[in-house]
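[1] Requesting a structural model of the entry that follows:
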Amino acid sequence: MKLYFAPGACSLAVHIALREVGATFDAVSVDLAKSVTADGTDYRTIAPRGYVPLLQLDDGSRHTEASALLQYVADLDLQQRLIGAAGSARRLAVVEWLTFASTELHKVFSPWLWHKETAESTRQAVKDKLATRFAELDALLGTQPYLAGEYSVADAYAFTIVNWSNFLGLPLTKYPNLLAYMGRVSSRPAAQDALRAEGLLK
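    Below you'll find the model as predicted:
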């Protein structure tokens, strides 16, 4: 397999998950601003939409969308520890949180807070919505260590997106349980390895 990623982007979640399940894969860095891979290849010849993550399977097929890829990667582990068996309450909970991370975190942060041309009124509305979501997560994480109880691919996704607050200067000090959670996820060996591989840790 081959994972196309941009350091710190949502592809980090898939990168973490691949390491969690012990998958063998090559990681290819993409400069999204220039739309080129590390070797200078025009990334749009690989991914017409131009974004990451993109996972190329051993059969040559290419697939996108973080939440879909996270479910696929979780199922590479025959015990399905990161997602739960089909039809189980565990799987429903994990997929529910994957969807939450996708719609209520990822698509609130992005693209609004990343673009200078975003109106200040829009920025404030986005920050207000994120504050509501962070407060919800903080309350939940005061009662349990991870989103679906035990660690799952939903945590890899939520961690990756909430971590954008560091790049954007959004303090999490009002949310001590969320901060502690970020520390728990980032301290996992797979997360440490992925962060280091992406140049986000020294």
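
[2] contacts, neighbours, all on C-alpha from now
    OK.

[3] Residue 128 and residue 177, how far apart?
    Distance from residue 128 to residue 177, counting by C-alpha to C-alpha, to the nearest Å: 19 Å.

[4] same question but for residue 6, I mixed them up
    Residue 6 is 28 Å from residue 177, by C-alpha to C-alpha.

[5] Which stretches in this structure count as helices?
    Here the chain has its helices, by DSSP state H, at 11-20, 66-76, 89-100, 107-109, 120-141, 153-162, 164-168, 176-186, 189-197.

[6] and of those helices, who's closest to residue 44?
    With C-alpha to C-alpha, the closest approach to residue 44 among the helices of the chain belongs to helix 11-20: 16.4 Å.

[7] before we go on, could you also do this sequence so I can check it against the first one:
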Amino acid sequence: MKLYFVPFACSLATRIAIAEAELDADFIQVRPGEPLPDGRPFTAISPMGYVPAMETASGLVLSEGPAVLTYIADLAAEGVLAPAPYTEERYQMMRWLNFVSTELHKAVFAPLMTSKSTDGARDWAKGLAAKRFDLLSAHLDGQEYLVGSFSVADAYLLSVLNWCEFAGVAIVDWPVLVAWRAKMRARPSVAEAMATEMPLRQAA
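    Below you'll find the model as predicted:
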């Protein structure tokens, strides 16, 4: 299995998930504007040019973060990265994966983290943050994880919340989220993933 990533992008969640599941994978760093090590353009793997993306030994090519994370969760032992299929908890996990993808990653952070954005777009995105962070804070107040036990949804949320300071989102206004993020960062798989990618991020 090959996983394509950019250091400290949302693909960090896939590295965390693979560590949690104790799976073997080759991680291939994507450098924007450059071909992959095998000479192909990254769009041959991910048509939109987004990480994470993956290739399996059987030839499956998969892009879009929630799909990649769900695939990894299904490779793991049952209960390690996701609730059992067809349970209410499983659908709640899917809800949170999609919430992080659409309501946080794309709606709030994407306009704040690209040089192609405008001041109006950035102001709009910051205006969206409060309602979404209020909802998350209320949900996580008094519980460890988004759904039951640690799942790929938590890995994705942690990866996105790592961007707050860089993007100018005042996470300090939500103490529950600050505490949750700190606890997730101390989790061995998360600490290992961040320690691996930090030097790559600094060198990029």
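
[8] sorry, back to before: need the helices of structure 1 in TSV (columns: distance to residue 44 of structure 1).
    Shown next, in TSV, are the helices of structure 1 (distance: least, C-alpha to C-alpha, whole Å):
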stretch	distance to residue 44 of structure 1
helix 11-20	16
helix 66-76	18
helix 89-100	27
helix 107-109	22
helix 120-141	29
helix 153-162	24
helix 164-168	25
helix 176-186	31
helix 189-197	23
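
[9] can you list these in JSON lines and add mean neighbour count and distance to residue 41 of structure 1?
    Output for the helices of structure 1, formatted as JSON lines (neighbours: other C-alpha atoms under 10 Å; distance: least, C-alpha to C-alpha, whole Å):
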{"stretch": "helix 11-20", "mean neighbour count": "26", "distance to residue 41 of structure 1": "19"}
{"stretch": "helix 66-76", "mean neighbour count": "20", "distance to residue 41 of structure 1": "22"}
{"stretch": "helix 89-100", "mean neighbour count": "19", "distance to residue 41 of structure 1": "31"}
{"stretch": "helix 107-109", "mean neighbour count": "18", "distance to residue 41 of structure 1": "28"}
{"stretch": "helix 120-141", "mean neighbour count": "15", "distance to residue 41 of structure 1": "34"}
{"stretch": "helix 153-162", "mean neighbour count": "25", "distance to residue 41 of structure 1": "26"}
{"stretch": "helix 164-168", "mean neighbour count": "13", "distance to residue 41 of structure 1": "27"}
{"stretch": "helix 176-186", "mean neighbour count": "18", "distance to residue 41 of structure 1": "31"}
{"stretch": "helix 189-197", "mean neighbour count": "18", "distance to residue 41 of structure 1": "20"}
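
[10] With respect to residue 46 of structure 1, which of those lies nearest?
    Between residue 46 of structure 1 and these, the shortest separation by C-alpha to C-alpha is 15.6 Å, and it involves helix 11-20.

[11] mean deviation of the closest one from structure 2?
    Here the mean offset of helix 11-20 of structure 1 against structure 2 after fitting is 0.9 Å, by mean C-alpha distance after the TM-score superposition for structure 1.

[12] what range in structure 2 matches that helix?
    Counting by TM-score structural alignment, helix 11-20 of structure 1 pairs with residues 11-20 of structure 2.

[13] Run the chain-centre distance for that stretch.
    8 Å (C-alpha atoms, centre = their mean, to the nearest Å).

[14] Might you report the residue contacts of the residue lying farthest from the centre of structure 1?
    Distance to the chain centre peaks in structure 1 at residue 121, reaching 26.7 Å (criterion: C-alpha atoms, centre = their mean). Not one residue lies near residue 121 of structure 1 by C-alpha atoms under 8 Å, 6 or more residues apart in numbering.

[15] what does it align to in structure 2?
    In structure 2, the residue paired with residue 121 of structure 1 is residue 120, using TM-score structural alignment.

[16] Check the gap between its match and residue 101 of structure 2 for me.
    The spacing between residue 120 of structure 2 and residue 101 of structure 2, counted by C-alpha to C-alpha, is 22 Å.

[17] How about residue 44 of structure 2?
    For residue 44 of structure 2, the distance to residue 101 of structure 2 - C-alpha to C-alpha - is 23 Å.

[18] cool, residue 189 of structure 2 as well?
    21 Å.

[19] Give me the neighbour count for residue 3 of structure 2.
    Residue 3 of structure 2 sits with 23 neighbouring residues when counted by other C-alpha atoms under 10 Å.

[20] give me every residue that touches it.
    With C-alpha under 8 Å, 6+ apart, residue 3 of structure 2 has these contacts: 14, 25, 26, 27, 28, 52, 53, 54, 55.

[21] Closest one of those residues to residue 196 of structure 2?
    Among the contacts of residue 3 of structure 2, residue 27 lies closest to residue 196 of structure 2 (C-alpha to C-alpha), at 11.1 Å.

[22] so how many other residues sit close to residue 144 of structure 1?
    Per other C-alpha under 10 Å, the neighbour tally for residue 144 of structure 1 reads 13.
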